[in-house]
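**Student:** no letters, just coordinates:
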């Protein structure tokens, strides 16, 4: 007999595994915490200003609001040009900027070291914190009558108003920032042989530096409100002095122009602070 050999039939090939279908990610224009591009941020911010001035122009140029109560954008620009050409307004701007910078720098020189000490050492915090918290709620404008008695109506009085309005805010915010340092980093530094002074200098201060810079940026905006209050009383120069004189003449165009100048200077200083902070503390944005 002829031997037959069974040839095993080839098993059917298993179908190739198909990659799981992934749903395409949809673009979310208005989702919580969804970032926007820098270009879109600039356009949106500029768009608000355009809309604001358009509404303002519509109400004033359309006759809905009397010019005595609210000048139009065109009148405001004309009055602003007159301030620079006829009243040496650039001198008033320089005096106001000098007062803000002087009082704010004095407050930072005192408040930043004190806030670091309070955040790093709990006994120091227990000693100063009740007084600093108490003074933080006192309006700086309430001190103006006393400061006029103590320092007169010169530059010292205006610098002191800004100093009082800023120093307690900076102190407490810096103390909170330094006191919120990560405990594991502190313990690791102790393990590596650091002493108390080294902990403050090489762990707490570098870790809190971006937060301290952000605190200074925020409080600088508050300092602008204090300087205008200081210039409203007993001042012969400055943006606040110009606003007071314009109010007596019912010149709302000059008043609005002075307010806008303050906002522009504050916005520029804010951008400068942000730029410097990104350069100095690049790791904080990661």
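**Tutor:** Done, it's in. Since the model is a prediction, treat every value here as computed from it, not as a measurement.
**Student:** rest of the way, CA atoms for contacts and neighbours
**Tutor:** Will do.
**Student:** list the residues that contact residue 159.
**Tutor:** By C-alpha atoms under 8 Å, 6 or more residues apart in numbering, the contact list for residue 159 reads 99, 100, 102, 103.
**Student:** rerun that using 7 Å as the cut-off
**Tutor:** The contact partners of residue 159, by C-alpha atoms under 7 Å, 6 or more residues apart in numbering, come to 99, 102, 103.
**Student:** ok, so of these, who is nearest residue 265?
**Tutor:** residue 99 (13.4 Å; C-alpha to C-alpha).
**Student:** can you tell me which helix in this structure is longest?
**Tutor:** Of all the segments of type helix in the chain, defined by DSSP state H, the longest one is helix 89-120.
**Student:** packing partners for that one?
**Tutor:** Identification of packing neighbours for helix 89-120 by 3 or more C-alpha pairs under 7 Å, 6 or more residues apart in numbering; DSSP states H and E yields helix 122-136, helix 155-179, helix 205-231, helix 239-248.
**Student:** against which helices or strands is the first one packed?
**Tutor:** Right, helix 122-136. By 3+ C-alpha pairs under 7 Å, 6+ apart, helix 122-136 packs against helix 89-120, helix 155-179.
**Student:** closest one to residue 268 among these?
**Tutor:** Using C-alpha to C-alpha, the helices and strands packed on helix 122-136 put helix 89-120 closest to residue 268, at 12.2 Å.
**Student:** which positions in the closest one come out as buried?
**Tutor:** Residues 89, 92-93, 96-97, 99-108, 111-112, 114-120 are the ones in helix 89-120 that count as buried (16 or more other C-alpha atoms under 10 Å).
**Student:** got another, please set it beside the one above:
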């Protein structure tokens, strides 16, 4: 509503053309001066009651006078010449070219004809002014309707754009909501994995801290170390026996029966030992 009110607000007087701006040159012979051109001057609206009443007096003298007064202002020079004093009006009355029109303003005349003509002229002028005002009002209404229609179209366009933006925002929000749900699901899974790892780590720490907590565990640790050392020595001894038998076999040949029996016994012992190691049998 505020935009519509400002759109039809009455313009400033200095923003409107002077009512005499287009006819000053045409009626220069009547001593009508051109418009004031200085920047610092007082502008007035031409449709004020005082200005309108004075302008009625000049309709017969200046037929080109524009009576769309609401669209015009009056400059300082013409206000001083035409409105503020009656000098210009008296000048027109004294002009021989308007001798017949003088009867209209002669209030002391006793002639019925002059009185009749004066009254008739006044009625015609009043009718002309009323018609001009009606046209002005119709023109104003047309302008207001156009402005209101333009304002309505702009508002409809804005509403359409707002609706489109809202729909786009809803799509974006829906997409972000789905992404948020996916991220939350990932976070829940990561929390589960983290909890499992924490439990496993605590179990390992607990197991590590309790590896020497009693005598049986300490004995088991010593036994495990001894077995590791024993296996290491066994592997070394096995390699030495294999190397010795290989060298001896090369030296005496593979046909010595006693050597072959001894070699078979030793290799059998190694096989039995390896089998016990794999099955976990103590020996």
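**Tutor:** Structure received. These numbers were taken from a predicted model, which means no experiment stands behind them.
**Student:** how alike are these chains, TM-score-wise?
**Tutor:** Remark: TM-score between the superposed chains equals 0.21 [TM-score structural alignment, normalised by the length of structure 2]; 87 aligned residues with a C-alpha RMSD of 5.2 Å.
**Student:** adding distance to residue 241 of structure 1, write the helices and strands packed on helix 122-136 of structure 1 out as CSV.
**Tutor:** As requested, those are exported to CSV (distance: least, C-alpha to C-alpha, whole Å):
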stretch, distance to residue 241 of structure 1
helix 89-120, 8
helix 155-179, 12
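**Student:** pull the number of nearby residues for residue 91 of structure 2.
**Tutor:** Neighbourhood size, residue 91 of structure 2 [other C-alpha atoms under 10 Å]: 11.
**Student:** which helix or strand contains it?
**Tutor:** helix 87-93 (DSSP states H and E).
**Student:** tell me which of the contacts of residue 159 of structure 1 is nearest to residue 73 of structure 1?
**Tutor:** Using C-alpha to C-alpha, those come closest to residue 73 of structure 1 at residue 99, 28.7 Å.
**Student:** nearest spatial neighbour of that closest one, skipping sequence neighbours?
**Tutor:** Spatial nearest neighbour of residue 99 of structure 1, excluding adjacent residues (C-alpha to C-alpha, 6 or more residues apart in numbering): residue 159 at 5.9 Å.
**Student:** can you tell me what sits against the helix or strand residue 81 of structure 1 falls within?
**Tutor:** Assigned by DSSP H and E, residue 81 of structure 1 belongs to helix 73-86. The contact list for helix 73-86 of structure 1 (C-alpha under 7 Å, 6+ apart) reads 57, 89, 90, 253, 254, 256, 257.
**Student:** buried stuff in it?
**Tutor:** So for helix 73-86 of structure 1, counting by 16+ other C-alpha under 10 Å, buried means 73, 75, 76, 77, 79, 80, 83.
**Student:** could you check the angle helix 89-120 makes with it?
**Tutor:** Inter-element angle recorded for helix 73-86 of structure 1 and helix 89-120: 100 degrees (by axes from the mean of the first three to the mean of the last three C-alpha atoms, to 10 degrees).
**Student:** helix 73-86 of structure 1 to helix 239-248, inter-axis angle?
**Tutor:** Using the same axes, to 10 degrees: helix 73-86 of structure 1 against helix 239-248 is 120 degrees.
**Student:** which SSE is residue 175 of structure 2 in?
**Tutor:** With DSSP H and E as the test, residue 175 of structure 2 turns up in helix 112-209.
**Student:** follow-up on the earlier one: can I get the buried residues of helix 73-86 of structure 1 in JSON lines including distance to residue 267 of structure 1?
**Tutor:** Output for those, formatted as JSON lines (distance: C-alpha to C-alpha, whole Å):
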{"residue": "73", "distance to residue 267 of structure 1": "20"}
{"residue": "75", "distance to residue 267 of structure 1": "23"}
{"residue": "76", "distance to residue 267 of structure 1": "20"}
{"residue": "77", "distance to residue 267 of structure 1": "19"}
{"residue": "79", "distance to residue 267 of structure 1": "22"}
{"residue": "80", "distance to residue 267 of structure 1": "19"}
{"residue": "83", "distance to residue 267 of structure 1": "21"}
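**Student:** kindly indicate which of the residues you listed lies nearest residue 219 of structure 1.
**Tutor:** Nearest to residue 219 of structure 1 among the buried residues of helix 73-86 of structure 1, with distances taken as C-alpha to C-alpha, is residue 80, at 28.0 Å.
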